[in-house]
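Asks: Pasting the sequence and the predicted model now:
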Amino acid sequence: MNTLTLSRFVPITLSQTHKWMLLASICIFALALLSIGYGPAGWDWRLAIAWLAPEYFNQFDALQINVVMQIRLPRFVLAVLVGLVLAQTGAATQALCRNPLADPSIIGISAGAAMVAVAFIALSAQFNFNAQLYLPYASFLGALGVTSLVYFIAKQQGQINITTLILVGVAINALAFAVIGLLSFFADDSALRLINYWTMGSLGGASWSTIIQAAPLLFISLIGLWRLKNPMNLLLIGESQAQYLGVDTNKLKLYVIILVALGVGAVVALTGLIGFVGLVVPHIARLMVGPHLRNMLPLCMLIGVVVLLLSDWLARIVIMPSELPIGIITALLGAPLFIYLIVKNKRGWS
């Protein structure tokens, strides 16, 4: 299997990286105006910029102001955070495994979080308790539990075996989705609808309170992985070479696994399962600026935000006033693009 390395790295100048980052930032700003200003009545540019210039709020009634400040703006902020985390954890997982087909779901983190959350939804119908109150905590504990299990199984003689890590993750994915299917089969109609909608992902539950609750976990993951980008970059050269250069690869793997679990567990708790972002976005950034994480990681995170904002906007408008799960949109956008990238890069992924 082809692996990610720096052996064929073609230097990309910092100015080129900045140009791509500037373009991505412009796209984010445009999508912010579109996302916040667009509603069932169409797009209102004044409403779109009202959150930037409070004096414009005088032109709107209390209901419109409340919609922007309590529904659309929190949803935009959540999309930004989720895009940053999914893209960064995807890039970190690919660097950790030195495998371009890796993403956080491959080691079972997303599936573990989803399995425990779905169990809570199914049990809530049987025991009459509000699953929504416990769902974030349940999914995070599921992600943490699966990560711990995978780590201890993959650790052999003090070393973390990446091949074992991936194989155990594949097995846990299969088991988790089998359990989800079994629980869905026995769930009542209301629970089944919630399970199906949640497992396909949605930003519809965004609120300032949920963002504040999850923000510490998300920022720990974001800041921690950002600080590890240089040792992860050395890991791309090869594990033995990284050790010669002073990197404690076992500690690095442990830290990356924990931080990825922290970020993905928090995201799944907030939005459900959103696929293909962590898998495809790092490839796009890598094609633009090369595999060096100094250049690739910040651009990857910005592209992740663009993808999430665009997907969420499409999910809102396709069947307005209802909305599609965002996971459907990311899969429809991501799967064909990933196939194209595979065909284009038949000669190698490095």
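Replies: It's in.
Asks: rest of the way, CA atoms for contacts and neighbours
Replies: Noted.
Asks: Let's verify E323: helix, strand, or coil?
Replies: At E323, secondary structure determined by DSSP: H, G, I helix; E, B strand; the rest coil is coil.
Asks: I figured it hits A315, correct?
Replies: Yes - using Cα atoms under 8 Å, E323 is in contact with A315, at 5.5 Å.
Asks: More neighbours: those two, which one.
Replies: Ranked by neighbour count (other Cα atoms under 10 Å), E323 and A315 place A315 first, with 22 against 16.
Asks: and the more buried one, what does it touch?
Replies: Neighbour list for A315: E323, L324, P325, I326, I329 [criterion: Cα atoms under 8 Å, 6 or more residues apart in numbering].
Asks: hmm, which of those residues are the buried ones?
Replies: Buried residues within those, defined by neighbour count using 16 or more other Cα atoms under 10 Å: E323, L324, P325, I326, I329.
Asks: Turn those residues into JSON lines, including distance to G348.
Replies: Converted to JSON lines, these look like this (distance: Cα to Cα, whole Å):
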{"residue": "E323", "distance to G348": "39"}
{"residue": "L324", "distance to G348": "36"}
{"residue": "P325", "distance to G348": "34"}
{"residue": "I326", "distance to G348": "31"}
{"residue": "I329", "distance to G348": "28"}
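Asks: and the comparison structure, right after this:
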Amino acid sequence: MAALSDIETIPHHRETRANTLHWALAGALVLSCFASLQVGATDVTLSTMLAKLIHGETLSQIERVVLFDIRLPRLAMGVLVGAALAVSGAAMQGLFRNPLADPGIVGVGAGAGLGAILAIVLGTLLPAWLIDLTGNQLTPFAAFLGGWGSTILLYRVSTRHGRTSVATMLLAGIALGALAGALSGILVYIADDTQLRDLTFWGLGSLAGASWAKVFAAGPMILLAIGVSLTLGRGLNGLALGEATAAHIGIDVQRMKSTGILAVAGATGAAVAVSGGIGFIGIVVPHLLRLASGPDHRTLLLNAALLGATLLILADMIARVVIAPAELPIGIVTAVLGAPVFLWILLKRRGLVEL
């Protein structure tokens, strides 16, 4: 047990830095939430509505709709999706001991994308009763099923005699991604103009379709998966020493892998289902936090949830105001901001930059 005790012995200055960072991120999240409620396509502002409520005035119908039916569910979805992607990325990097790992390794992105494309292009061929039952939730539902299905397939392929091979999962994930891409290409080829627009918008990610129905549908799965992921911190610290050493010091490596992969699949699948494809949050956030406060997963996972939620809310604000009253897909914003940051992180790790 000495090895695990050594890795979990945090220097006082690093522990202080981690605690300070935690509260700073919590404060930043609160401020970004207020800012998000203040910004929108209309002139209705949160400060105006709060002033009315403080003075005992009633909100107009437009103000109630803007606040409670548009901005609040959009904010809630942004917090959930950002936290889910960031925590999933941190967990995957720890499980695979690979700093380039992201939730897409377990096949969620490829499967969810194929499921969404199937729903958009072929959804009209479904029985009328099923279309009426799912309504406008058909695409998120299909994306979630596709993400989970691909993850279960990868897990079964890479698990033999009760042991999951990381290398096999990586290679199988590449093959599955190629197959899903080929099938998606066929469907895109036969899609009409309207379906192509829907496919493009979904693939780039957006919170524009946020509603309380989607929040309540995805929220429980995301919160449960994040909660499970947060319990893996000590085990991930041990796994950093290697699988053999982790098993020697009492960590059930196979159980932790299974739990982590399923938690990541649940969180990412639900997030992608309601928001579409949003990149770089899951891979950049853990890197930034490791640079700021070290590799201890007990604090890294929680801080990843806070920073991921904050960054996605800020990206959504940019997406809403940069070409207002229209808005950019949020995936474009995260890519434009995330790619240079990720490149800087890689250069810094190689000692090619000073700051």
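Replies: Cool, the structure landed. Predicted model only: the values in this text are computed from it and were never measured.
Asks: TM-score, when you put one on top of the other?
Replies: Taking TM-score structural alignment, normalised by the length of the first structure as the basis, the two superposed chains have a TM-score of 0.91; 341 aligned residues with a Cα RMSD of 2.3 Å.
Asks: quick one on the thing from earlier: just the buried ones among the contacts of A315 of the first structure now: which is nearest A32 of the first structure?
Replies: Using Cα to Cα, I326 comes nearest to A32 of the first structure of those, at 16.7 Å.
Asks: those helices in the stretch 1-150 of the first structure, which residues are they?
Replies: Assigned by DSSP state H, counting those that start in this stretch, the helices in the stretch 1-150 of the first structure fall at 14-37, 45-50, 62-67, 73-97, 109-127, 131-154.
Asks: Average offset of the first one relative to the second structure?
Replies: Superposing on the second structure and averaging over aligned pairs (mean Cα distance after the TM-score superposition for the first structure), helix 14-37 of the first structure comes out at 1.8 Å.
Asks: about what we covered before: out of the helices of the stretch 1-150 of the first structure, which is closest to V267 of the first structure?
Replies: Per Cα to Cα, nearest to V267 of the first structure of these: helix 73-97, 6.2 Å.
Asks: Show where the closest one falls in the second structure, residue numbers please.
Replies: Aligned by TM-score structural alignment, helix 73-97 of the first structure corresponds to residues 72-96 of the second structure.
Asks: how big's the offset between the matching stretch and the first structure?
Replies: Following superposition, stretch 72-96 of the second structure is found to deviate from the first structure by 0.6 Å on average (mean Cα distance after the TM-score superposition for the first structure).
Asks: And L312 of the second structure, what's its match in the first structure?
Replies: Taking TM-score structural alignment, L312 of the second structure has L308 as its aligned residue in the first structure.
Asks: cool, H297 of the second structure as well?
Replies: Match for H297 of the second structure (TM-score structural alignment): L293.
Asks: My guess is that match contacts K229. True?
Replies: Yes - contact criterion Cα under 8 Å: L293 of the first structure and K229 qualify, at 6.2 Å.
Asks: Comparing these two, which shows the higher neighbour count?
Replies: L293 (25 against 19).
Asks: Could you check how far that one is from L235 of the first structure?
Replies: Counting by Cα to Cα, to the nearest Å, the gap between L293 of the first structure and L235 of the first structure amounts to 11 Å.
Asks: residue in the second structure matching F338 of the first structure?
Replies: Aligned partner of F338 of the first structure by TM-score structural alignment: F342.
Asks: same question, G272 of the first structure
Replies: Aligned by TM-score structural alignment, G272 of the first structure pairs with G276 of the second structure.
Asks: Pull up the gap between the residue most central in space within the first structure and L222 of the first structure, please.
Replies: In the first structure, the residue lying closest to the centroid (Cα atoms, centre = their mean) is L86, at 2.1 Å. Per Cα to Cα, L86 of the first structure is found 10 Å from L222 of the first structure.
Asks: now L254 of the first structure
Replies: For L254 of the first structure relative to L222 of the first structure (Cα to Cα), the value is 16 Å.
Asks: So these two - more neighbours on which side?
Replies: Ranked by neighbour count (other Cα under 10 Å), L254 of the first structure and L222 place L222 first, with 22 against 15.
Asks: Please say which position in the second structure that one maps to.
Replies: Matched by TM-score structural alignment, L222 of the first structure corresponds to I226 in the second structure.
Asks: Please identify the helix or strand for its match.
Replies: Using DSSP states H and E, I226 of the second structure sits in helix 212-230.
Asks: what distance separates that helix from the centre of its chain?
Replies: Helix 212-230 of the second structure has its C-alpha centroid displaced from the chain centroid by 11 Å (Cα atoms, centre = their mean, to the nearest Å).
Asks: neighbours around the match of F338 of the first structure, how many?
Replies: Neighbourhood size, F342 of the second structure [other Cα under 10 Å]: 18.
Asks: host element of it?
Replies: In this structure, F342 of the second structure sits in helix 330-349 according to DSSP H and E.
Asks: buried sites along that helix?
Replies: For helix 330-349 of the second structure, the neighbour count (16+ other Cα under 10 Å) marks I330, G331, I332, V333, T334, A335, G338, V341, F342, I345 as buried.
Asks: how close does it sit to the first structure?
Replies: Helix 330-349 of the second structure versus its aligned partner: 0.7 Å mean (mean Cα distance after the TM-score superposition for the first structure).
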